[in-house]
Each structure stands twice: as structure tokens, then as C-alpha cells.
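# below is the sequence, then the predicted model.
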Amino acid sequence: MERFWNIIHYFAYKAEYKIHLWSNKINPILYLYKLSFAKKHFKKIDINPVNELNNAYKKTDIVGISGFFAGNLMNALLFFICFGIYCIYNGLKKDFLINSVYVIIIIGIISFISNYFLLFRKDKYLKYFKEFDKMKHQEKKKWAMISLLIFGGVLLFLVGSFAFMIYRLNN
């Protein structure tokens, strides 16, 4: 379970970093930095804003912005799974026994603690990232597709369970 969850986390990180690199190509703010007066200004103060931005996203031993987004995505994924189960439970019972706000808070805490132990405790994810970086290209493609299917499946599960709960509570 831990290895599988770390594989999904790794590919969430990789996908987010690639999206960042792609968005830099169409980012209108970065075009402003290419104007002559901006280049002169940043050269005078010895800063390259494009490099600074890219360095903030890079994976380091200390979590960068991409790692932060991937970690939060993993929290959301686990939250969606738990909330989907809660929606199915409410649909089957046809009754709200507990105030939903408390349930959402409890599910959020459970998601955060579970991800802490599965991914972040003693920097487990860094060990797994190093291992996954050494994967063969074909195996990376396979696991990237599996990760994408997991994300899509969890979202479908969340929407389906919510629709099931609404249907059962209204009938």
C-alpha cells in the first residue's frame, strides 16, 4: 500500500512539474521579462526571474512548489475516497446522523494523518522518488497511466457516490 501510494505521489509530482514547464511557455508575465527595459532592470540587480521561478518548482531535498502541490493532491485524493464512502453510507441509511461539517473535518484530519505516515514521515517519499527515478521508461509510462486512471477513478467514485446519496435521500 505504501509503495503504491508513493508511486501515485511521484507521478502527481512529475505531472505537476511538467504542467508548470508547459505553462511557462504561454505565461504572459514571462513575456514581460523578455522586454529590453525589464532585462536591463533585472540584470542590474542580478536576478533572473525565470530561473528563480523554475528553481522554486524543482525537486530538492526540501519540498518545492511542485512537491507541495503533489502532496496536497494526495491529501485531496484520500479525502475524496473517504467522503465518497461517507456519501454511500448516508445514501444507504437515508439519514444524516452526524453534522456534515464535523464529518468533513474528521475526514480531512484522517487524510492528512494517513498521508503523513504513508508519504512524509521520515521523508519516505524522497527514498521512493530516487527509486522511481531509476525506473525504465516503459515502466514509467505504465505507472503514469495507472496513476492517471486512479485519479480519474476516484473523481468518478466521488461524483457517483454523491449522486447516489442525493438520489436515495430524495426518494
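Sure, I can see it.
# contacts and neighbour counts: CA atoms only from here.
OK.
# in contact with the residue nearest the centre of the chain, which residues?
Nearest to the geometric centre of the chain sits L73, at 2.3 Å (C-alpha atoms, centre = their mean). Neighbouring residues of L73 by C-alpha atoms under 8 Å, 6 or more residues apart in numbering: A12.
# alongside the first one, take a look at this:
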Amino acid sequence: MYKQKFEYFLNAVHYCMWLFERKFGFFIGKIVDFFLAPIPKFLFTKNMKKRYYDNMRKSQPQLDDLFYGKKSGFSIGLAHHNFGAFYSIYPCIFSFVIEGLYIKFNGEMNTFVILVIFAIPVGICYIPAYKAVFSNDKYLQYFKLFEKEDEHWHKKWKRITTAFILGAIASIIFGVYLCFTILDVKVRFPWM
């Protein structure tokens, strides 16, 4: 039961990130089209214009799949990356605490040890997320399910995804704070 809820949650967050990347891609595409549209319109001969627009019409489905495809498109690649990055930030709290304790008791900073301190918790915690979302392309099955949901569901999960991202940012700030607290480092900001 818990595994299914965890899997559903992660796939819904990943789906909302993909929707955002698609919308952002459409927006950037319109800006690029606005600036590049005058080139064939004013600089091409009549025959070149005809060939250009015919080729664009024929290649549009391939371009859409390249940029917005679910399996291997540019937007799904960015969604994979962003999901992995934000999910991996959460275990950094443990890494910062362990790092602070290591520096406090050893008094030195060995770069290799610091990297291992960050890599092990992030790697261990990322395994369940990978199995829930990416193994056997489970996200594609969930995407089909989520596309059938109504607008209320989409708004709800957009808010949850935003909270997930803000929580990741807050957790890294909290992790740095804990590390500084363990090391008894006083940070003074100019406005304080």
C-alpha cells in the first residue's frame, strides 16, 4: 500500500514537471518562431519559400516528437533531470549533518571523504525513486493514467509539485544551517 502511494506521488510530481517543461518549450518555441519567421518570409525566393514550408509541414511531427515526446523528447529529458535533482536534494540534510560531524571531530576537510559523504546518502535514497519512476519506464504507464484526470486533479498536483520543489530548496538551506550549527559557525547577514 505504502509503496503504491509513494510510486503514485513520485510519478505525479514527475508528470507535472514534464507538463511544465512542455509549456516552457512551447513558449520558447513561439519566441524563436517570432524572431525567425521573417527570414523565409522576406529573404527566400518564391520557390524556396514553397520548399521550405512543405518541408516544415512534413517534418513537424518529427520535431514535436523530438521536443515534446514522452519517451525520448527534450522536455522529458529535462523533466527526468529536474526530478532527479530535486529528489536528490532531500537526502542532503543527512549529508550535511554527517559532514559537519566529520569536520568537527577530524578538524580537516578531505575532499574525497566529503564527496563520499554526499554520494552515499543521495545514492541510497535515490534507489527507491528510480525503481518507482524509471525502471521499466513505469512513468509512461502513469502518464497515460494522469492524462485522463480532470482539471481539478492537475491543479492539485501542480501545487503539490511546487511544494515538493520548495521543500527541496528549504531542505538544502536547512542542511547547511545544521552543518554550520554543528560546527559552531556564526553567520551574520548584512541586514541582521
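It's in. Keep in mind that what you see is a predicted model, and the values were worked out from it rather than measured.
# would you mind finding the match for the residue nearest to the centre of structure 1 in structure 2?
Correspondence of L73 of structure 1 to structure 2, assessed by TM-score structural alignment: N82.
# show me which positions of the helix or strand hosting the residue nearest to the centre of structure 1 end up buried.
Under the criterion DSSP states H and E, the helix or strand holding L73 of structure 1 is helix 65-93. The neighbour-count check on helix 65-93 of structure 1 (16 or more other C-alpha atoms under 10 Å) flags 65-67, 69-71, 73-75, 77-91 as buried.
# just stretch 123-139 of structure 1 next, same as before
Judged by neighbour count (16+ other C-alpha under 10 Å), stretch 123-139 of structure 1 contains these buried residues: 124-126, 128-129, 132.
# Provide the aligned range in structure 2 for it.
With TM-score structural alignment as the criterion, stretch 123-139 of structure 1 aligns to 137-153.
# what sits up against the matching stretch?
Residues contacting stretch 137-153 of structure 2 (C-alpha under 8 Å, 6+ apart): 8, 11-12, 14-15, 70-71, 132-133.
# could I get the buried residues of stretch 123-139 of structure 1 as JSON lines with secondary structure and distance to S100 of structure 1?
Formatted as JSON lines, the buried residues of stretch 123-139 of structure 1 follow (DSSP: H, G, I helix; E, B strand; the rest coil; distance: C-alpha to C-alpha, whole Å):
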{"residue": "K124", "secondary structure": "helix", "distance to S100 of structure 1": "33"}
{"residue": "Y125", "secondary structure": "helix", "distance to S100 of structure 1": "32"}
{"residue": "L126", "secondary structure": "helix", "distance to S100 of structure 1": "36"}
{"residue": "Y128", "secondary structure": "helix", "distance to S100 of structure 1": "36"}
{"residue": "F129", "secondary structure": "helix", "distance to S100 of structure 1": "36"}
{"residue": "F132", "secondary structure": "helix", "distance to S100 of structure 1": "39"}
